[in-house]
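pasting the structure only:
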């Protein structure tokens, strides 16, 4: 998700690009990008339940010169990838009594008949820095409640990190043996096993930082191959994040860097991948900053979720994705 800390000049350049961009909210076919047009949304996390795809997003509410203002998480759903149902807010950051702000990137997963929601927030002064919360519900649309009463992961648990906002952007994945894993991070990428109760870490936290890792990891598996897709930033070449990925024969690695999957989101400093198979097709969810609502243009704190088709080569590598306005409406 969001970044407080890359070089300030880089952030301000991205902010000014977004503010100056001629981002007109053009008439579009249902399902074309951005897929949600009445709110600014970011950090998409898809979840398939039966014949319906649910999409969990953060709600960007930044006004004018604000960088980020995120107070709640929203969920949408679809059965055709073109028409989206708004289920409204599922949680607010204040629902975690120990958190004080920043409803940042999240992901939900179904296990043992319940829905588990992992999200990045800013912890209060008892454990300063970013933290990862866990909530639970009996329905994918909530209501979700704090499942633990305290943070699952705090900044103190990753002492080798370089900054206080490294513990963000959780991704959760259940392997074929029933074990659930969580990965997260900013600048450093971490992975750990979850206990069966889904609210405690089981064993050590391991660093698996791939090349140019910035934030926004996403774990998935296709066939026998495991994928770690993430927002990357090669500061020697780029000003804005792109999406890169690594693969491994096991969730424990070794991870092999496979290069960039797609370029940066238009007008956006950040990007955040979410990958899912739905009705025998694979999709890559992202965000950019092309949406205009009223007199507010897209910017670093006013983003818009998009989706593209995702295809694989015979060796399991993913084919490069070009971001489009048409998205899934393209032939």
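Perfect, thanks for sending it. What you are looking at is a predicted structure, and each value in this text was computed from that prediction instead of being measured.

drop to CA atoms for contacts and neighbour counts, all remaining ones
Will do.

Does residue 73 touch residue 60 like I think?
No: the criterion here is CA atoms under 8 Å, and residue 73 misses it with residue 60 at 9.5 Å.

Show me which of these two is the more surrounded one.
residue 60 (26 against 23; other CA atoms under 10 Å).

Go ahead and confirm the more buried one touches residue 299.
No: if you go by CA under 8 Å, residue 60 and residue 299 don't touch, sitting 9.9 Å apart.

The structure to be compared is supplied as follows:
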């Protein structure tokens, strides 16, 4: 005679599917998120994202920025929105991809938005908070970077996707762009540019740059698009021994996000391990399927070879719940 186990025992004996395990991809399933930007503070990793709210047939509808925190890369705590587009009084819409860094004992958020008609085009604002979870407030009262500051660009939305990085000497740098990639030194006050804006556009650069350093090597990772070869963005990177360059193109780090034209890298070392955050459009919430304006944040293990180059990353549903390579 076959024994029937109680339901609780059956569930306990049945392993979770990879896509259901805490920390598997996508990380957040109650809303659409994109443009992940990690920040490590002590024993906590904070992850800032944009918030996709596009209706059917709508490209983007993004009104606020969100943040989650984790201490184990498996369990994530949602916090209230850190800021809304209306908190930049000079901006009109498009709460796009931010990055937050810590300096001078405060937290600085660099945010691309659409400027109002006084300075048309995309612009980058800076906000500040006393805690990583915010709330953030406009730190300058005007744009840090506006479209008229990059007059050699080809279009009005080139000034987006800021990445901010503090070097070993304490100097902070900001890089940004769409199709053209720019870099500049930040002022000590964190709300000004100190020096010239230089173009450092690597091969197939589309948008979403991310700066980080490991050892003596600088990395510029970005959303790439080889228009002669594929339709959707992938992630590529370049390296240099100085932020002044020259930058050496190292090829693709990972392919396109499932179902998504865009992709956006964010990289962090946390508790001795490296992680690559991305987004795709594989999430469905109710009857709302993933799309260009409805994306979902993911994360994968990131490793380096003996020469310091990043090993190619395969995007998975298991994410960091899978064994580290």
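Here it is on my side, so go on. It should be emphasised that the depicted structure is a prediction, and the values quoted were computed from it without experimental measurement.

Could you verify that residue 12 of structure 2 is part of a helix?
Yes: under DSSP: H, G, I helix; E, B strand; the rest coil, residue 12 of structure 2 sits within a helix.

What span of structure 2 is the helix or strand that contains residue 53 of structure 1 aligned with?
With secondary structure defined by DSSP states H and E, residue 53 of structure 1 is part of strand 52-60. In the comparison with structure 2, strand 52-60 of structure 1 aligns to the range 44-52 (TM-score structural alignment).

I'd like the distance from that stretch to the chain centre, please.
Distance of stretch 44-52 of structure 2 from the chain centroid (CA atoms, centre = their mean, to the nearest Å) equals 8 Å.

That one vs structure 1 - mean distance after superposition?
On superposition with structure 1, the mean distance recorded for stretch 44-52 of structure 2 (mean CA distance after the TM-score superposition for structure 1) is 0.1 Å.

Which strands or helices does the strand holding residue 53 of structure 1 pack on?
Here strand 52-60 of structure 1 touches strand 40-49, strand 70-78, strand 106-111, going by 3 or more CA pairs under 8 Å, 6 or more residues apart in numbering; DSSP states H and E.

Name the residues that touch it?
Contacts of strand 52-60 of structure 1 with the rest of the structure, by CA atoms under 8 Å, 6 or more residues apart in numbering, involve 39-48, 68-79, 103-108, 140, 278, 301-303.

Leaving aside the residues adjacent along the chain, what's closest to the aligned partner of residue 192 of structure 1 in structure 2?
Mapped onto structure 2 by TM-score structural alignment, residue 192 of structure 1 lines up with residue 184. Once flanking residues are discounted, residue 184 of structure 2 sits nearest to residue 197: 4.9 Å by CA to CA, 6 or more residues apart in numbering.

Count the residues that sit near that neighbour.
Residue 197 of structure 2: 15 neighbours (other CA under 10 Å).

who touches it in this structure?
Residue 197 of structure 2 neighbours (CA under 8 Å, 6+ apart): 150, 182-184.

Turn these into a markdown table, columns for distance to residue 262 of structure 2 and neighbour count.
Output for the contacts of residue 197 of structure 2, formatted as a markdown table (distance: CA to CA, whole Å; neighbours: other CA atoms under 10 Å):
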| residue | distance to residue 262 of structure 2 | neighbour count |
| --- | --- | --- |
| 150 | 23 | 19 |
| 182 | 20 | 20 |
| 183 | 22 | 21 |
| 184 | 25 | 19 |
